[in-house]
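Asks: Sequence and predicted structure below; questions after.
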Amino acid sequence: MENYTREAILRMAEEEDVEFIRLQFTDMFGTLKNIAIPSTKLEKAMDNRCVIDASSIGGSIRDEEVDMYLHPDLSTFTILPWRPQQGKVARFICDIYQEDGTAYKESPRFILDQVVAKAVSAGYTLMVNPECEFFLFHTDDNGMPTTTTHEKAGYMDLSPVDLGENARRDMVLTLEEMGYEIESSHHEIAPGQQEIDFQFSDVRETADKVMTFKVAVRTIAKRHGLHATFMPKPKAGVNGSGMHINMYLMKDGKNILSDAEDEIGLSKEGYSFMAGILAHIKGMTAVCNPLVNSYKRLAPGFEAPSDITWSTKQRTALVRVQTQREEGARLELRSPDSASNPYLVFALCLAAGLDGIEKNMRITKELKENIRRFSKEEKKQAGIDTLPENLSEALDEFAKDPLIKAVLGETFVNCYLKAKQKEWERYMEQVSEWEIEQYLYRV
């Protein structure tokens, strides 16, 4: 992030021939929204005088028309490299404020800021590196997305087998032009599936990056005649797309998850931080996996975790402990998917982990065997708990966990529950092609 001044932004806008400014913000469900203003209104925007009607935004808690004010975060000023070179377009990521000048407490960015502020007051900073997965599919003759890919590439394959390589390269170059530091990119396991990883940075900066990343990926994909989707499970029979979250917890400039004297390199705080996440993961799942479709990815038999376990070796574990020679121990939470709202996911990870440290929570024993083929009864006998199996179960757990309500606020929780329960009810009204094929002629 840059520490831009008003004067520097005005100068850049003039020198770079910026004609439009997008004022962006994220709604409750992780959808990026914006209004566009001409550059002549740039000073008005930086004076926090641009107004939106919040009543029509996804997840709004009000039915009547209500004005909210967008406060641009000057450090997020960026010229969008995929827009025209003459009459350029820039953007700010904004915080939302009410008419009385107070912050809108149901804003996901505000929620994350509150958790970060509490952590900082205790001396902690959470650094994250999300692994963002997505599919590239062909479009039809009308430019509409399909679920068709002609490639057969697998994990870390390269061209000519990997037909997404050129698009992925342009995505990385575009992100780097915007100041992103990209750790790596590669083809994932399923045909058409891609992954681009960021370098570690603090949670607020990373959440902003994830939202912009999605726009950039979709835009560059369209230029290549492709459709990029972050839908967790767009095709049956193959792995879905996750957003694995790698975490370091910093204090006094040191990664306090590490302890070189420990058998697996994890500190006492590290065990408790992980225990906190495992203790609250059922309640967190409705946010980490927010769609009906999310639970198709979490179904047993694929790479995504379906059980509440941790391991240093097993890839199907919910949390993996990894130790790097230089950086030390880090935790990888593997259940969140690419459709989730990063502000809320990061806020809950940090709050749950710190709850574990504050309460000195004890961890369950490490998973050391492959339980992929275990039955439910075998898992129960082994003391292995499971994640919610569908959105309805996840919402029940979401409503029960007091930490969720403390972090997100009662108003947010009630509104989220209402909207997602409607989504589940609409899904249950549908009749799928699978049901027709299975039952129409037999019953």
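Replies: Thanks, I have it.

Asks: When you work out contacts or count neighbours from here on, use the C-alpha atoms and nothing else.
Replies: Fine.

Asks: and the end-to-end length of stretch 155-170?
Replies: This stretch, stretch 155-170, spans 20 Å end to end (C-alpha to C-alpha, to the nearest Å).

Asks: can you pull the buried residues of it?
Replies: 157, 162-165, 167-168, 170 (16 or more other C-alpha atoms under 10 Å).

Asks: any idea how far it is from the chain center?
Replies: 24 Å (C-alpha atoms, centre = their mean, to the nearest Å).

Asks: what do you get for stretch 385-395?
Replies: 19 Å.

Asks: How about residues contacting it?
Replies: 281-283, 285-286, 290-292, 295, 298-299, 306-309, 379, 417, 420-421, 424 (C-alpha atoms under 8 Å, 6 or more residues apart in numbering).

Asks: now swap in stretch 425-443 and tell me
Replies: With C-alpha under 8 Å, 6+ apart as the test, stretch 425-443 has contacts from residue 292.

Asks: What are the boundaries of the helices in the stretch 51-200 of the chain?
Replies: Along the stretch 51-200 of the chain, the segments classed as helices by DSSP state H, counting those that start in this stretch run 108-121, 165-177.

Asks: Could you dump the ones you listed into JSON lines with distance to residue 322 added?
Replies: Output for the helices of the stretch 51-200 of the chain, formatted as JSON lines (distance: least, C-alpha to C-alpha, whole Å):
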{"stretch": "helix 108-121", "distance to residue 322": "23"}
{"stretch": "helix 165-177", "distance to residue 322": "26"}
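
Asks: centroid residue for the protein?
Replies: residue 342 (3.5 Å; C-alpha atoms, centre = their mean).

Asks: quick revisit: which one of the buried residues of stretch 155-170 is nearest residue 400?
Replies: Closest approach to residue 400 among the buried residues of stretch 155-170 (C-alpha to C-alpha): residue 168, at 41.2 Å.

Asks: I'd like the distance between that closest one and residue 208.
Replies: Distance of residue 168 to residue 208, computed by C-alpha to C-alpha: 20 Å.

Asks: alright, now check it against this:
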Amino acid sequence: MTTLADPVPGGRPGDVERATALSGELAGRGVHGVVLAYVDTAGIGRVKTVPTARLASAAAWGVGMSPVFDTFLANDSIVTTDVLGSPDGDLRLYPDLDRLVVLAGQPGWAWAPVDRVTQDGERHPGCTRTFLRRIVTEAAGRHGLTFKAAIEIEWTVARGDAPGDAFVPATTGPAYGATRQIELGDYTADLLSACAAQGVDVEQVHPEYAAGQFEVSVGAVDPVAAADRSVLVRQTVRAVAQRHGLRVSFAPAVVGRGVGNGGHVHLSAWRAGANLHAGGEGRYGMTAEAESFTAGILAHLPALTAVTAPSPASHLRLRPSQWAGVFTAWGRETRETALRVVTGTTGLRDRAANLEIKPVDLAANPYLAIGSLIAAGLDGLTSAAALPDETTGDPAHLSEAEAEARGVRRLPDSLERAVEEFRDDDVLRTALGPVLADAVIAVRRGEQECVAGLDDDQVAAAYRWTY
């Protein structure tokens, strides 16, 4: 279970004593250091580490980190807003002890996600993990809702001995082919072992469509834990790969053309232990609230792409007829619509039914992405928004008249246009708050400027090994 209370200077009740006990247990297991992890606005995982013996101090007083990283770009250059991007100031990183795990893929290390707090003990308005915790807490208080979420993780596996930054797939064979599983069977077996040791319940791991591509699907948990898990699993995928002499990329596109790496989000709303996406009188068993929640996400999708597909490389992936979901449409088990209603198999629907959001990739900050999706869904639920007609097949094949009649439109085809949609979306900007919303706009514009004049292959190369 994820800690939902804000950190406080001196530690929350019991934190210091618990961290002291944990540090002794970790030392006894040969753990020398703890990785304190968060994700910045650009979607880059940032860390500080402390010796195991310093865990209690970190739980009590945090660890220092500059707020300037809120406006770092993926290439480590810096943009500014009216309050962020300065070399001044400091924040404190507080580990969530409930989420601390020993890293099976990195012997000698443990890992914990952090919340970022000001030196005055206040929530840092740019902390995306804090933002997601706030959205979840407010949904419970105002609507009596809880959520379950999971993020699919797709990545490409490359040979570690390839020259320079070239991408050379580490395996051959067709999509979903047995050849790939056999050639990298030792690697994926070690990955499954590491995930199990870390308490991550893997539902499946398999070769995917693109060259050298794999996917791992994990069980659904509360939204903050789901975002934490996404960061942890990627750290594990990369660490295990390195031990096998392999190199991995979670970038939305590793080459200029073709299918890219997604990070589809599965999300369901619950009340009093009942899944709102099953057992209702709406379409495919959805309750009226689930339909309105889905309609809210659908309505805000053009703006949401600024947080769910935040890299210039994201738009190399977001192309029609590539199962990336680039149209504002929904359908039951329809993999070309942006929203896929998953009903689950008969006998499991009360537990398995959920909404899959497809125009998401792993350049996205998972806390920011899930929090924004929930905020959009809640806007639809609050206004009792009507869910439009379902779309079947590929929306790209609809005539202009049919698309207009159904309200089906193409999602922004560039990061610049996505930012324009986000800037004009008062609901999302209000949910994020002015500091975080302005950071999103500034960082996205900065990324766009970094690739001005580059062709698709050059854009892919620029981000290939960043994520």
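Replies: In hand now; what should we look at? Computed from a predicted structure; not experimentally measured.

Asks: can I get the buried residues of stretch 155-170 of structure 1 in CSV with distance to residue 437 of structure 1?
Replies: Formatted as CSV, the buried residues of stretch 155-170 of structure 1 follow (distance: C-alpha to C-alpha, whole Å):
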residue, distance to residue 437 of structure 1
157, 35
162, 34
163, 33
164, 33
165, 37
167, 37
168, 37
170, 42
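
Asks: what's the farthest-apart pair in these?
Replies: 157 and 170, at 17.6 Å, using C-alpha to C-alpha across these.

Asks: Please name every helix or strand in contact with the longest strand belonging to structure 2.
Replies: If you go by DSSP state E, structure 2 has its longest strand at strand 109-118. Packing contacts for strand 109-118 of structure 2, counted by 3 or more C-alpha pairs under 8 Å, 6 or more residues apart in numbering; DSSP states H and E, involve strand 33-39, strand 91-95, strand 101-102, helix 128-143.

Asks: Would you point to the one among those that's packed deepest?
Replies: Comparing these by mean neighbour count (mean count of other C-alpha atoms under 10 Å), strand 91-95 comes out on top with a mean of 26.

Asks: Give me the residues contacting it.
Replies: In contact with strand 91-95 of structure 2 (C-alpha under 8 Å, 6+ apart) are residues 7, 36, 58-67, 112-119, 124.

Asks: try 7 Å this time
Replies: Applying C-alpha atoms under 7 Å, 6 or more residues apart in numbering, the external contacts of strand 91-95 of structure 2 come out as 7, 36, 58-59, 62-67, 112-119.

Asks: And stretch 17-26 of structure 2, by the same measure?
Replies: With contacts defined as C-alpha under 7 Å, 6+ apart, stretch 17-26 of structure 2 is touched by 52-53, 55-56, 59.

Asks: which bit of structure 2 covers the longest strand anywhere in structure 1?
Replies: When structure 1 is parsed with DSSP E, its longest strand is strand 124-138. Mapped onto structure 2 using TM-score structural alignment, strand 124-138 of structure 1 spans residues 145-159.

Asks: Equivalent analysis for stretch 15-26 of structure 1, please.
Replies: With TM-score structural alignment applied, stretch 15-26 of structure 1 matches the range 28-39 in structure 2.

Asks: gap between the two ends of the matching stretch?
Replies: 30 Å.

Asks: What is the corresponding segment of structure 1 for stretch 288-298 of structure 2?
Replies: Mapped onto structure 1 using TM-score structural alignment, stretch 288-298 of structure 2 covers residues 268-278.

Asks: circling back: of all the helices and strands packed on strand 109-118 of structure 2, which lies closest to residue 284 of structure 2?
Replies: Using C-alpha to C-alpha, these put helix 128-143 closest to residue 284 of structure 2, at 23.0 Å.

Asks: Can you show me the helices along the stretch 301-450 of structure 2?
Replies: Using DSSP H, counting those that start in this stretch, helices in the stretch 301-450 of structure 2 cover 314-317, 349-352, 366-382, 400-406, 415-423, 426-432, 434-450.

Asks: Let's have these in JSON lines, adding distance to residue 171 of structure 2.
Replies: Supplementary listing: the helices of the stretch 301-450 of structure 2 in JSON lines, determined by distance: least, C-alpha to C-alpha, whole Å:
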{"stretch": "helix 314-317", "distance to residue 171 of structure 2": "21"}
{"stretch": "helix 349-352", "distance to residue 171 of structure 2": "33"}
{"stretch": "helix 366-382", "distance to residue 171 of structure 2": "28"}
{"stretch": "helix 400-406", "distance to residue 171 of structure 2": "40"}
{"stretch": "helix 415-423", "distance to residue 171 of structure 2": "32"}
{"stretch": "helix 426-432", "distance to residue 171 of structure 2": "41"}
{"stretch": "helix 434-450", "distance to residue 171 of structure 2": "32"}
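
Asks: Select, out of these, the one closest to residue 248 of structure 2.
Replies: Comparing those by C-alpha to C-alpha, helix 314-317 comes nearest, at 17.2 Å.
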